[in-house]
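Peer 1: Sequence and computational prediction follow.
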Amino acid sequence: MSKPTLLVLAAGMASRYGSLKQVDSFGPHGETIIDYSIYDAINAGFGKVVFIIRKEFEATMRDKFDEKLKGKIEVDYAFQDFDLRKFGVDKDIVREKPWGTAHAVMSAKDIIHEPFCVINADDFYGTDAFQKMGQFLTSEVSDTHMSLIGFKVGNTLSDYGYVSRGVCEVSDEGNMASVIERTNIFYVSDEAGNRKIVYEENGVQYDLDAESRVSMNFWGFTPKVFEIALDMFPKFVEENGDNPKSEFFIPSVPDYMVRQGLADFKVIPTSAKWFGVTYKEDKPIVQESISALIENGTYPTKLF
């Protein structure tokens, strides 16, 4: 089997962060969060990295990554744009917001032909997650058996505002029974001052167990997922095209595949504490976390 590919979602505009966080520096030698993911992926046996970006980011991304990754891992780029016709929608819809993470994944359909995993550019997942995903993609994956890394939601939140997470229901066999994208998850304090986790939907807050497994958009797929997403997307646009904030999220595709009996998704558990940058205030926390991992020998001082 060919080496798996790492697909990095890096087309977001980072409106809450305030700048292009995909290329912001977090390590002692200017390393981005993506650099740490790529380093872990190389050590886990991945053979290629594909960046999903907006066309206007291309020069910046190439300047940041092409030279330092040369000879270490194959690099390619795919572009997320607003041309719906290449995804089976025969009309134009004017909007400012991209069509979401599943739409971004579809943008790589012509350049990925092997098992692959999807990650966010601004999320730090850690060595354990990449080792487990790399092993799965080289020894277990099939068109009917895919996966995701399942983090505890309590290990994935920001202290500075709301986050979006795919909340999973896990079967006794360790497979995903369902996944629902919750776009407003955050901490609140009750009357006694105890902090708890809630999500908000249509103006109503609901409690969420800190042990709940969530997707951090770290999915293990085969190219079969492109076919399924392409079947789903025209209907999504038909039903949601008038809503400028509607997004075609990745979890909706595996959820559909599970409900239709097309595939099962193994939830690969990790106890690791995720960290990432949603807000500018998150940056020093991420820098401190990376420094601690360098000090304990997990990463070298300079990656590449």
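Peer 2: Yes, it's here. In this text the structure is predicted, and so the values were computed from the model without any measurement.

Peer 1: C-alpha from now on. contacts and neighbour counts both.
Peer 2: Noted.

Peer 1: In a strand, residue 148, correct?
Peer 2: Yes: according to DSSP: H, G, I helix; E, B strand; the rest coil, residue 148 belongs to a strand.

Peer 1: Can you give me the neighbour number for it?
Peer 2: Neighbour count of residue 148, defined by other Cα atoms under 10 Å: 26.

Peer 1: ok, now which ones touch it?
Peer 2: By Cα atoms under 8 Å, 6 or more residues apart in numbering, the contact list for residue 148 reads 215, 217, 218, 219, 220, 265, 266, 267, 268.

Peer 1: One more: residue 161?
Peer 2: Applying Cα under 8 Å, 6+ apart, the residues contacting residue 161 are 186, 279.

Peer 1: circling back to that earlier point, make a markdown table out of the contacts of residue 148 and add distance to residue 168.
Peer 2: Formatted as a markdown table, these follow (distance: Cα to Cα, whole Å):
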| residue | distance to residue 168 |
| --- | --- |
| 215 | 7 |
| 217 | 12 |
| 218 | 13 |
| 219 | 13 |
| 220 | 15 |
| 265 | 11 |
| 266 | 11 |
| 267 | 9 |
| 268 | 12 |
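
Peer 1: Compare the residues you listed and tell me which is most surrounded.
Peer 2: Counting neighbours by other Cα under 10 Å, residue 220 leads these with 27 neighbours.

Peer 1: a strand runs through that residue, doesn't it?
Peer 2: Yes: according to three-state DSSP, residue 220 belongs to a strand.

Peer 1: check contacts around it.
Peer 2: Counted by Cα under 8 Å, 6+ apart, residue 220 has contacts 115, 116, 117, 118, 133, 136, 137, 141, 146, 147, 148.

Peer 1: At which residues are the strands of the stretch 1-150 of the chain located?
Peer 2: Using DSSP state E, counting those that start in this stretch, the strands of the stretch 1-150 of the chain run over residues 5-9, 48-53, 74-79, 116-120, 123-124, 145-152.

Peer 1: Minimum distance to residue 238: which of those strands has it?
Peer 2: Nearest to residue 238 among the strands of the stretch 1-150 of the chain is strand 74-79; the distance by Cα to Cα comes to 22.7 Å.

Peer 1: Residues touching the closest one, excluding its own?
Peer 2: With contact meaning Cα under 8 Å, 6+ apart, strand 74-79 is reached by 11, 47-55, 66, 69, 107-108, 111.

Peer 1: what's the distance between that strand and the middle of its chain?
Peer 2: 16 Å (Cα atoms, centre = their mean, to the nearest Å).

Peer 1: try this one side by side with the last:
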Amino acid sequence: MKNKPTLLVLAAGMGSRYGGNKQIDGFGPNGETILEYSIYDAIRAGFGKVVLIVREEILQTAKDLLLPKIQGKIEIDFVLQSIKSFVPEEFQNPDRVKPYGTAHAVLCAKDAIAEPFAVINADDFYGKEAFEVLGKFLSEGVQPNLHAMVGYAIENVLSENGTVSRGVCDMNDSNQLTGMVERTSISREDEKIISKGEGEVLEIKEGTPVSMNFWGFHQAVFEDIQRMWEEFLPANQENLKSEFFIPTVANNLIKEGKAAFEILEGGKTWFGVTYTEDRPVVINALKEMHQKGEYPDQLWG
């Protein structure tokens, strides 16, 4: 239905630190992927469609995995992201192998989405509360110049098995994003949360909201992303590792005064698989949720 928001899933990443294709790896009691829990939570939060951004190499695998379980429960579509997608021939570099990043992935879905939409990573578990609060915003509050993100407290999104990178948010008194800085090499040290990236040691206070890439957009944002993409390409043609990220889009829109972003307080539960050692933690967490009745014994019945 037209008034229902769409869930856009970024599933084209390579999972290099994890050491495998974590987007299609099973973690639930019956081998469910993390993505299946996100789709399940989106359905019960009132979303009407799922669009998956995938690489051509995993397209058939993703279809074989998801369609038998999900078809008929929610509309589902697949969109390909490659290093040639939305890249005019004069800006294509044969030496480039690195994907162009999350904002480029969103742009690839431009022709598949005509309604307000959420964006998530395929390999992060966000929790049903996050889908509820963002689904409500996308159905009732979103405007062409008002978007949103779900905020997660920094202390709840660390890994015990290594450092992580997080988009650390600044906000005003109205709970609106004023800017975001990607901080790298974040871990807990002696009861403090420390970032050691970018040649500086920085303490991040507990309770600081960070982005886990759970965004809510009005479809008008595609025009802004396209505009910024057309500026990005000539400026980065020779930089084979350059990436075009969603936080860059958000920061630019805020600086330009073109849009505001509400930080929604729905981030109660998060876990992900940055490292192979994170796998048993995720498996146990999902098992416990099933045992508590938060999810049925069989996710798809």
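Peer 2: Received, thanks. Bear in mind the structure is a predicted one, so any value in this text is a computation, not a measurement.

Peer 1: Superposed, what's their TM-score?
Peer 2: Remark: TM-score between the superposed chains equals 0.95 [TM-score structural alignment, normalised by the length of structure 2]; 298 aligned residues with a Cα RMSD of 1.5 Å.

Peer 1: hang on, the earlier thing: drop anything exposed from the contacts of strand 74-79 of structure 1.
Peer 2: Buried members of these, scored by 16 or more other Cα atoms under 10 Å, are 11, 47, 48, 49, 50, 51, 52, 53, 54, 69, 107, 108.

Peer 1: Would you confirm that the third one contacts residue 73?
Peer 2: So that's residue 48 of structure 1. Yes: the criterion here is Cα atoms under 8 Å, and residue 48 of structure 1 meets it with residue 73 at 5.5 Å.

Peer 1: about what we covered before: just the contacts of strand 74-79 of structure 1 now: which is nearest residue 250 of structure 1?
Peer 2: Taking these together and measuring to residue 250 of structure 1 by Cα to Cα, the closest member is residue 107, at 12.6 Å.

Peer 1: Show the contacting residues for the closest one.
Peer 2: 52, 78, 79, 80.

Peer 1: Let's see that with 10 Å instead.
Peer 2: Residue 107 of structure 1 sits next to 52, 53, 77, 78, 79, 80, 81, 86, 87, 101, 226 when contact means Cα atoms under 10 Å, 6 or more residues apart in numbering.

Peer 1: between those residues, which is closest to residue 241 of structure 1?
Peer 2: The closest of the contacts of residue 107 of structure 1, once distances to residue 241 of structure 1 are taken by Cα to Cα, is residue 87, at 14.0 Å.

Peer 1: where's stretch 32-49 of structure 2 relative to the chain centroid, distance-wise?
Peer 2: Using Cα atoms, centre = their mean, the offset of stretch 32-49 of structure 2 from its chain centre is 14 Å.

Peer 1: what do you get for stretch 194-209 of structure 1?
Peer 2: On Cα atoms, centre = their mean, the centre of stretch 194-209 of structure 1 falls 23 Å from that of its chain.

Peer 1: Compute the first-to-last residue distance for it.
Peer 2: End-to-end distance for stretch 194-209 of structure 1, by Cα to Cα, to the nearest Å: 14 Å.

Peer 1: neighbouring contacts of it?
Peer 2: Here stretch 194-209 of structure 1 makes contact (Cα under 10 Å, 6+ apart) with 152-154, 157, 162-165, 167, 182-190, 210.

Peer 1: Buried residues, that stretch. List them.
Peer 2: Result for stretch 194-209 of structure 1 [16+ other Cα under 10 Å]: buried residues 197, 198, 199, 208.

Peer 1: Save these as a markdown table, and put in distance to residue 296 of structure 1 and secondary structure too.
Peer 2: Below are the buried residues of stretch 194-209 of structure 1 laid out as a markdown table (distance: Cα to Cα, whole Å; DSSP: H, G, I helix; E, B strand; the rest coil):
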| residue | distance to residue 296 of structure 1 | secondary structure |
| --- | --- | --- |
| 197 | 31 | strand |
| 198 | 34 | strand |
| 199 | 35 | strand |
| 208 | 33 | coil |
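
Peer 1: List just the nearest of those residues to residue 95 of structure 1.
Peer 2: residue 199 (26.9 Å).

Peer 1: Tell me how far the corresponding residue of structure 2 for that closest one lies from residue 256 of structure 2.
Peer 2: With TM-score structural alignment as the criterion, residue 199 of structure 1 lines up with residue 195 in structure 2. According to Cα to Cα, residue 195 of structure 2 and residue 256 of structure 2 sit 29 Å apart.

Peer 1: again with residue 206 of structure 2
Peer 2: Relative to residue 256 of structure 2, and taking Cα to Cα, residue 206 of structure 2 is found at 30 Å.

Peer 1: Settle it for me: which of those two has more neighbours?
Peer 2: residue 206 (12 against 9).

Peer 1: Quick one: map the more buried one onto structure 1.
Peer 2: Match for residue 206 of structure 2 (TM-score structural alignment): residue 210.

Peer 1: Could you say which helix or strand holds residue 287 of structure 1?
Peer 2: helix 283-295 (DSSP states H and E).

Peer 1: equivalent range in structure 2 for that helix?
Peer 2: With TM-score structural alignment as the criterion, helix 283-295 of structure 1 aligns to 279-291.

Peer 1: List of residues touching the matching stretch?
Peer 2: 18, 22, 25-32, 34, 37, 125, 159-160, 270-273, 292, 294-299.

Peer 1: again, only using 6 Å
Peer 2: Contacts of stretch 279-291 of structure 2 with the rest of the structure, by Cα atoms under 6 Å, 6 or more residues apart in numbering, involve 27, 28.

Peer 1: Next, the mean deviation of it compared to structure 1.
Peer 2: Compared with structure 1 after the fit, stretch 279-291 of structure 2 shows a mean deviation of 0.9 Å (mean Cα distance after the TM-score superposition for structure 1).

Peer 1: Neighbours of residue 185 of structure 1, how many?
Peer 2: 23.

Peer 1: If we go by neighbour counts, what in the helix or strand encompassing it is buried?
Peer 2: For residue 185 of structure 1, the element it lies in under DSSP H and E is strand 176-189. For strand 176-189 of structure 1, the neighbour count (16+ other Cα under 10 Å) marks 176, 177, 178, 179, 180, 181, 185, 186, 187 as buried.
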